[in-house]
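S.K.: the amino acid sequence is not available; the structure is as follows:
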């Protein structure tokens, strides 16, 4: 009967770390056991991140009981892991050594006295018991429940071998299986190392000033607005804003940038970054669970739990494959002796060999270990991939669209030219600045900065009747006169005799240089032109070239700018196509248009005003995810640094992951097929069957670990 429980407010959701997972199958059994515990409403295991999230009430002791079948160890989410010591010294491996010694001694005794002698038989039996004790417990329990997993298949095979007098083979299978499990444990720990290293980046306590006191405070007790003192050579424990001091910080842990970044008053800083030279005082802006580093760790762990399309295929295949193998083994053991006069012990032996070789370990682990490794590696390199599905999709991309401002360009516009036609230049710039102070347009900030540099006091100007003209500019009254500030298009509409040809020519010349032209004027005449340019990132041209080299068919630049400015920038960086004068909804519609015909399209933007287009693309890529919650939430992939150079690396990693997953699946199935074909002439022995299974699992895991070596 399924348990009926009512959800109440006090039944909180809690996460625990789990030590000892070796395969997805045992993670599934543990999840099932925990779900059956009294007080637990729901439990979800994340195999990749080695953790379990529980809704309801239970204790660590109860959880460890539920995981006793695999000797799992449970600890709190923020508790530090206990050092397990060197791999070869670990407790679970000692029984393998004893079992192996007993096998060697028994084999020697068998050579001396003959295989049928009681001494080697006792030795083999002890070897089987010591090496396979925990395996038999699990296998027999499953057998009673008619659950046919790897442990059940192995238990039946070993006990069957012993029953027909193949003691030596039974003991060999036990040892090879134990070695296989130990190596699987080791390689999965290695795959998870990226997450563990991320967790250990930031300190667990910090020096905090409260009033006149300076004290070391655990990060859990640090409050927002506390003042954190960071000395040279120390790592920051919390996110915050610098309120005193100047220094350079190594932000590689968060953004993947190896070059230290200068920080001074009012600059944002992140937990886990290294203060290199100056003394800093930082006002804490986020609690420990909300820091950028905590978010990265959480998102990476969630991503590792998400099933990739290839994993879904493997899971579906394994669901039918294992029962199929059991039926085949049974038919092979029974039909030849019953209907063809075959020898019972020989055909039972062959049936047992099929059971052993049929274990789908290598196949089941082929995808998750690749996904865990790749997502962990990308996080260390400053790229946050939010799931296996996005990792796979990035490898199939054919078209990449870029938002111009803040992606291809730096997003910090500056005034480059001021051309006056009537009146004093300083006075006109002061009026323009006073009007633009009420504007939300990104280019307004460039004019305000220019006025500040020239020492103009725009605050002394009284602006009345300010009004925004959507998509074209603004108008306002200054000293009784109505002024307009906006695009040349606005003045084409309001001037009775249109724009004079010489001014038109001047505007076109500036636009062809990649500059955006803003016009100040009245209803009767144009008073001045102000040209503003957004500096192109040094890396943009090189990145676009690299993307074409790695097989991206088309790169598109999307911008709200006029066509002349867009073309000047587009040609400079080498994109295949330029789309200008677009509103946010136009960008969204264009992305939808690109996706027609099942084309894989990525949209790269800053994650704020590009949110609809990012969500609509096959893969949404946000720039500068560090400190930007919108980017982390909206995008499928976040480039933590404000740098496009991580994009070719992401595509390379994705393609390498896809290739390795395909290699793993193909190899796992091929080795099973070869082993099954060896049954026909009777060449498949039990130890060869387990060796094939163990070898396949090990090769698949080691092949996946190659993803740790993918660099930019």
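M.R.: Perfect, I can see it now. Quick caveat: nothing in here was measured; it's all calculated off a predicted structure.
S.K.: use CA for all of it now, contacts and neighbours both
M.R.: Fine.
S.K.: residue 467 should be in a strand, yeah?
M.R.: Yes. Applying DSSP: H, G, I helix; E, B strand; the rest coil, one finds residue 467 inside a strand.
S.K.: so the spatially closest residue to residue 332 that is not a sequence neighbour: helix, strand or coil?
M.R.: Nearest residue to residue 332, sequence neighbours excluded (Cα to Cα, 6 or more residues apart in numbering): residue 351, at 5.4 Å. In three-state terms, and counting by three-state DSSP, residue 351 is helix.
S.K.: quick one: residue 351 and residue 679, what's the gap?
M.R.: 9 Å (Cα to Cα, to the nearest Å).
S.K.: just want to know which of those two has more residues nearby.
M.R.: A side-by-side neighbour count of residue 351 and residue 679, using other Cα atoms under 10 Å, places residue 351 first with 25 against 16.
S.K.: surely that one meets residue 336?
M.R.: No. When contacts are counted by Cα atoms under 8 Å, residue 351 is not listed as touching residue 336 (10.9 Å).
S.K.: thinking again about what came up before, contacting residues around the residue nearest to residue 332?
M.R.: 328, 329, 330, 331, 332, 333 (Cα atoms under 8 Å, 6 or more residues apart in numbering).
S.K.: sort out for me which of the residues you listed are in helices.
M.R.: Among the contacts of residue 351, the members found in helices (DSSP state H) are 328, 329, 330, 331, 332, 333.
S.K.: of those residues, grab the buried ones for PyMOL.
M.R.: Applying 16 or more other Cα atoms under 10 Å to those, the buried members can be selected in PyMOL as follows:
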select buried, resi 329+330+332+333
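S.K.: nearest to residue 525 among the ones in helices among the contacts of residue 351?
M.R.: Minimum distance to residue 525 across the ones in helices among the contacts of residue 351 is 90.8 Å, recorded for residue 328 (Cα to Cα).
S.K.: give me the contact list for the host helix or strand of residue 447.
M.R.: If you go by DSSP states H and E, residue 447 is part of helix 444-453. Residues outside helix 444-453 that contact it (Cα under 8 Å, 6+ apart): 412-415, 429-430, 432-433, 436-437, 457-458, 532.
S.K.: what residues sit buried inside that helix?
M.R.: By neighbour count on 16+ other Cα under 10 Å, the buried set for helix 444-453 is 444, 445, 446, 447, 448, 450, 451.
S.K.: what is the neighbour count of residue 339?
M.R.: Quick note: residue 339 (other Cα under 10 Å) scores 8 neighbours.
S.K.: next up, a structure to set beside the first:
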């Protein structure tokens, strides 16, 4: 292998799924340990997705398990290869905690009936060993390395309690910590369940036909061009295009649509969708790692790493908090006996109690767990949010600017009226217009061509076609130069009153007018309408109720813009805008109106979306450009998901604030109680681990926010 090939090989990225990742602070320590490993160029731990990404040489499962042993972090076993996953209540930690409780009950019973002190102490010590064994195994190595994580601090606290004869409290503290560890595993898993469910959406194997032979293969071995065989009631394993059959397909997992979509030959289908009652043959168009579902999963997991602004405060505070509490514990141990004459055993007890609240677990986990729950919930409902920063931004928006075509409207205009002038024949002008528009990809052009085809009109031949972006086109048809396009471009300012009045009347009714002319003569005008989406009016109404001001930006003329804006309930609109004009409009609105989002198709509106605080793309399913160019993607063409996203964001912001406030108040209250000697070991562990569990449970509430 050459040096260049070795360099490329050493920079390869390897992803490991992890278990036991319940403490964000411990996850950061684990990441630092992995980075120190020889051969590792870089390492990232994604706490929300429970994932480790290593750049460099591949590490064995045993190496990673050894590096994460200080907090029980391990590489996840593959449930397909290694059997059923063990339920949380049958994990080793849960069983040891249950055993510790039984021993404590036996000890209390023995104490109550007057059993010998040695028996009572022996039972309490047995409870300490049983309940605290896992903690000590993780904590002792940390102590030797002066790494004061929660396990190390708990080990010191329990050992100290035993040293001064507090057998009963030592046992109860070891048991309560075991309970909290078990509950953290459960609650963390619950918060990540929305992400885990995405991973389980698509089958791991697929039935295909290749060269006339039917095979069952792992999805990684399926190639583009293979024919996927999908029976009624089965999930699609790959993205593709239907070649045989028709069926209703439930693609809620990808787009969030609640109603199954009818699919027939030529239609696109997505991995993770559920086939209805028809048999389908699907030509595979993307490899397993390139499917829309794979991209969604990848982007949702990467979103956990794009930290919300609130996380910056938490990280800064955590770096100062733990060292400060450790110094305060030492000060209490030295000052109370020296200055106040308090027995050193009582001072040591107070210092040990304070040690337990030294680890900022609740605070560190307060923001990422809320972000995980919210982003996972959004993904399951057809909204892809690419990071915590965008989740926070949406909740504080003041203005949402909408593109009209394809966003507020369906994006498929139809010709409503054809008005001829100067004795022109309808059949003739349709043939001329269709011949010119057949060379264009513009939605208005396609509408004219569809009308001609529907009426059985054969387009005339067009030559020397030339497009004029934003205006129209011209070409030679039947030996004469014809032009087709907007009235502003086509007609002189002094056009006759009858023609101008007719055009203005059509525009006042909300139609987009396209003119067809031959040299210096107007032949016809086509009145086209783009139907408003069923969800647009309700979405705009809900956004206005939420205090967000909607604005419509469109390239259509002002009369058409006014009619559409009135129909959907938008009070402010701007018409006759080119793409650069939309960009300028967004830049103009930001300083005066506050935070602004731009909703568009992710292609033509890309400059305006990039300039906005948040870019929101419509219809991302199967559209790579929309997935890549925006901050938030509505996977289906459903604007109803926009108010849901705003509500989810605001709920997430509220819960993050609640979590941070509760964590800080709990910590400061625990520190305050230590000075009069009211902070017991029991209270300390409730203050620390109880707060961690409560903020996680509070974050899980975000899973219940629905469209």
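M.R.: Good, I have the coordinates. Computed from a predicted structure; not experimentally measured.
S.K.: coming back round to it: now render the ones in helices among the contacts of residue 351 of the first structure as JSON lines, adding distance to residue 25 of the first structure.
M.R.: Formatted as JSON lines, those follow (distance: Cα to Cα, whole Å):
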{"residue": "328", "distance to residue 25 of the first structure": "22"}
{"residue": "329", "distance to residue 25 of the first structure": "21"}
{"residue": "330", "distance to residue 25 of the first structure": "23"}
{"residue": "331", "distance to residue 25 of the first structure": "26"}
{"residue": "332", "distance to residue 25 of the first structure": "26"}
{"residue": "333", "distance to residue 25 of the first structure": "27"}
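S.K.: of the ones in helices among the contacts of residue 351 of the first structure, which pair is most distant in space?
M.R.: 328 and 333 (8.6 Å).
S.K.: quickly note the distance from residue 81 of the second structure to residue 338 of the second structure.
M.R.: Using Cα to Cα, which is the criterion applied here, residue 81 of the second structure is 62 Å from residue 338 of the second structure.
S.K.: oh, I was asking about residue 56 of the second structure
M.R.: Residue 56 of the second structure is 54 Å from residue 338 of the second structure, by Cα to Cα.
S.K.: neighbour count: those two, which is higher?
M.R.: Neighbours were counted for residue 56 of the second structure and for residue 338 using other Cα under 10 Å; residue 56 has more, 20 against 12.
S.K.: ok, that one to residue 316 of the second structure distance?
M.R.: Residue 56 of the second structure is 29 Å from residue 316 of the second structure, by Cα to Cα.
S.K.: same deal with residue 496 of the second structure?
M.R.: The spacing between residue 496 of the second structure and residue 316 of the second structure, counted by Cα to Cα, is 71 Å.
S.K.: just the helices in the stretch 1-150 of the second structure please.
M.R.: 3-10, 24-35, 61-67, 79-82, 92-112, 117-144, 150-163 (DSSP state H, counting those that start in this stretch).
S.K.: nearest to residue 609 of the second structure, of the ones you listed?
M.R.: helix 24-35 (33.3 Å).
S.K.: how far apart are that closest one and its match in the first structure?
M.R.: Superposing on the first structure and averaging over aligned pairs (mean Cα distance after the TM-score superposition for the first structure), helix 24-35 of the second structure comes out at 2.0 Å.
S.K.: please state the offset of that helix from the chain centre?
M.R.: Taking Cα atoms, centre = their mean, to the nearest Å, the mean C-alpha location of helix 24-35 of the second structure is offset from the chain mean by 24 Å.
S.K.: repeat for stretch 500-509 of the second structure
M.R.: That offset, for stretch 500-509 of the second structure, works out to 46 Å (Cα atoms, centre = their mean).
S.K.: ok, stretch 417-432 of the second structure next?
M.R.: On the basis of Cα atoms, centre = their mean, stretch 417-432 of the second structure sits 51 Å off its chain's mean C-alpha point.
S.K.: ok, stretch 430-437 of the second structure next?
M.R.: Going by Cα atoms, centre = their mean, where stretch 430-437 of the second structure is centred and where its chain is centred differ by 46 Å.
S.K.: for stretch 620-636 of the first structure, same thing?
M.R.: Stretch 620-636 of the first structure sits 12 Å away from the centroid of its parent chain (Cα atoms, centre = their mean).
S.K.: stretch 235-243 of the second structure now?
M.R.: 24 Å.
S.K.: I'd assumed residue 152 was in contact with residue 142 of the first structure.
M.R.: Yes. Counting by Cα under 8 Å, residue 152 is a contact partner of residue 142 of the first structure at 6.2 Å.
S.K.: mind checking which of those two has more residues around it?
M.R.: Neighbours per residue, other Cα under 10 Å: of residue 142 of the first structure and residue 152, the larger number sits with residue 152, 23 against 18.
S.K.: give me the nearest residue to the more buried one, chain neighbours excluded.
M.R.: Distance criterion Cα to Cα, 6+ apart; nearest residue to residue 152 of the first structure, sequence neighbours excluded, is residue 139 at 4.1 Å.
S.K.: my read: the one you found touches residue 159, true?
M.R.: No. At 10.6 Å, residue 139 of the first structure does not count as touching residue 159 under the criterion of Cα under 8 Å.
S.K.: can I get the buried residues of helix 444-453 of the first structure in CSV with distance to residue 214 of the first structure?
M.R.: Shown next, in CSV, are the buried residues of helix 444-453 of the first structure (distance: Cα to Cα, whole Å):
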residue, distance to residue 214 of the first structure
444, 44
445, 40
446, 42
447, 44
448, 41
450, 43
451, 43
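S.K.: farthest pair in those residues?
M.R.: Spatially, the most separated pair among the buried residues of helix 444-453 of the first structure is 444 and 451, at 10.9 Å (Cα to Cα).
S.K.: the first structure: matching residues for stretch 628-646 of the second structure?
M.R.: The alignment of stretch 628-646 of the second structure onto the first structure (TM-score structural alignment) covers residues 633-651.
S.K.: go through the helix or strand hosting residue 630 of the first structure and flag the buried ones.
M.R.: Applying DSSP H and E as the criterion places residue 630 of the first structure in helix 629-634. By 16+ other Cα under 10 Å, the buried positions in helix 629-634 of the first structure come out as 631, 632, 633, 634.
S.K.: possible to save those as JSON lines with distance to residue 115 of the first structure?
M.R.: Listed next are the buried residues of helix 629-634 of the first structure as JSON lines, based on distance: Cα to Cα, whole Å:
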{"residue": "631", "distance to residue 115 of the first structure": "69"}
{"residue": "632", "distance to residue 115 of the first structure": "65"}
{"residue": "633", "distance to residue 115 of the first structure": "66"}
{"residue": "634", "distance to residue 115 of the first structure": "68"}
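S.K.: for residue 324 of the second structure, grab the count of nearby residues.
M.R.: 12.
S.K.: equivalent analysis for residue 312 of the second structure, please.
M.R.: Neighbour tally, residue 312 of the second structure, other Cα under 10 Å: 11.
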